[in-house]
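Peer 1: Give me a 3D structure for the following:
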Amino acid sequence: MLAWSQAELAMAAKVSRMTLVDFERGARTPHPNNLAAIRAALEAAGCEFIPENGGGAGVRLKKAAAQDA
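Peer 2: So this is what the prediction gives:
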């Protein structure tokens, strides 16, 4: 969604790139503080996490705020 590389996400979340690599390939689950940092970095960049509501959990980009004329 953001077209970020693993290195860019790692830098934004302040976690190691290997943490992301292992998480993406299912080798391990990151520690809760690393998961929170990854989520916070994605949210700061405009991603919105949608909770389970019967249609499945998801993620989307937030709408841009309306510009004042």
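
Peer 1: Going by C-alpha atoms from here, please, whenever you check contacts or count neighbours.
Peer 2: Fine.

Peer 1: Next one: Glu8 relative to Arg17, how far apart?
Peer 2: Counting by Cα to Cα, to the nearest Å, the separation of Glu8 from Arg17 is 9 Å.

Peer 1: out of those two, which sits in the more crowded spot?
Peer 2: Between Glu8 and Arg17, Arg17 has the larger neighbour count (other Cα atoms under 10 Å), namely 17 against 12.

Peer 1: Now do the end-to-end distance for stretch 49-58.
Peer 2: For stretch 49-58, the end-to-end distance is 6 Å (Cα to Cα).

Peer 1: And the longest helix anywhere in the chain, what does it pack against?
Peer 2: Ranked by number of residues, the top helix in the chain under DSSP state H is helix 32-44. For helix 32-44, the packing partners by 3 or more Cα pairs under 8 Å, 6 or more residues apart in numbering; DSSP states H and E come out as helix 6-13.

Peer 1: Please give the structure of this sequence too, so both can be compared:
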Amino acid sequence: MGVVRFLDGEGKSRSLADFREKVVILNLWVTWCVPCRQEMPTRDRLQAQLGGPDFQVVELSLDQG
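Peer 2: Next comes the predicted model:
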């Protein structure tokens, strides 16, 4: 199985290996999911409070296109 790659918010190709040595919360979501969108501000606050060299919230949309 190969490495799963995705684009970050700036269009840069990334993989989970880019977050090695960090604690990562990986959230898989889709734009049409209302509860998914409602949860995002909470994870944004978590990232703002704890994000840095040791912690990262990764939001990965599964929408196509």
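
Peer 1: Can you pull the TM-score for these?
Peer 2: TM-score of the superposed chains, computed with TM-score structural alignment, normalised by the length of structure 2, equals 0.27; 34 aligned residues with a Cα RMSD of 3.8 Å.

Peer 1: so the longest helix of structure 1 versus helix 6-13, what angle?
Peer 2: On the basis of axes from the mean of the first three to the mean of the last three Cα atoms, to 10 degrees, helix 32-44 of structure 1 is oriented at 100 degrees to helix 6-13.

Peer 1: Buried ones in the helix or strand containing Glu39 of structure 2, by neighbour count?
Peer 2: Assigned by DSSP states H and E, Glu39 of structure 2 belongs to helix 34-50. Across helix 34-50 of structure 2, burial judged by 16 or more other Cα atoms under 10 Å covers Gln47.

Peer 1: Show me what it is packed against.
Peer 2: strand 55-61.

Peer 1: tell me which residues of the strand it packs on are tucked away?
Peer 2: Neighbour-count burial for strand 55-61 of structure 2 [16+ other Cα under 10 Å]: Phe55, Gln56, Val57, Val58, Glu59.

Peer 1: how about these, which pair is most distant?
Peer 2: Phe55 and Glu59 (13.3 Å; Cα to Cα).

Peer 1: what about stretch 28-36 of structure 2, how long is it end to end?
Peer 2: 9 Å.

Peer 1: Tell me, how many residues neighbour the nearest residue to Arg39 of structure 1 once chain neighbours are set aside?
Peer 2: Once flanking residues are discounted, Arg39 of structure 1 sits nearest to Ala13: 8.0 Å by Cα to Cα, 6 or more residues apart in numbering. Ala13 of structure 1 is flanked by 20 other residues according to other Cα under 10 Å.
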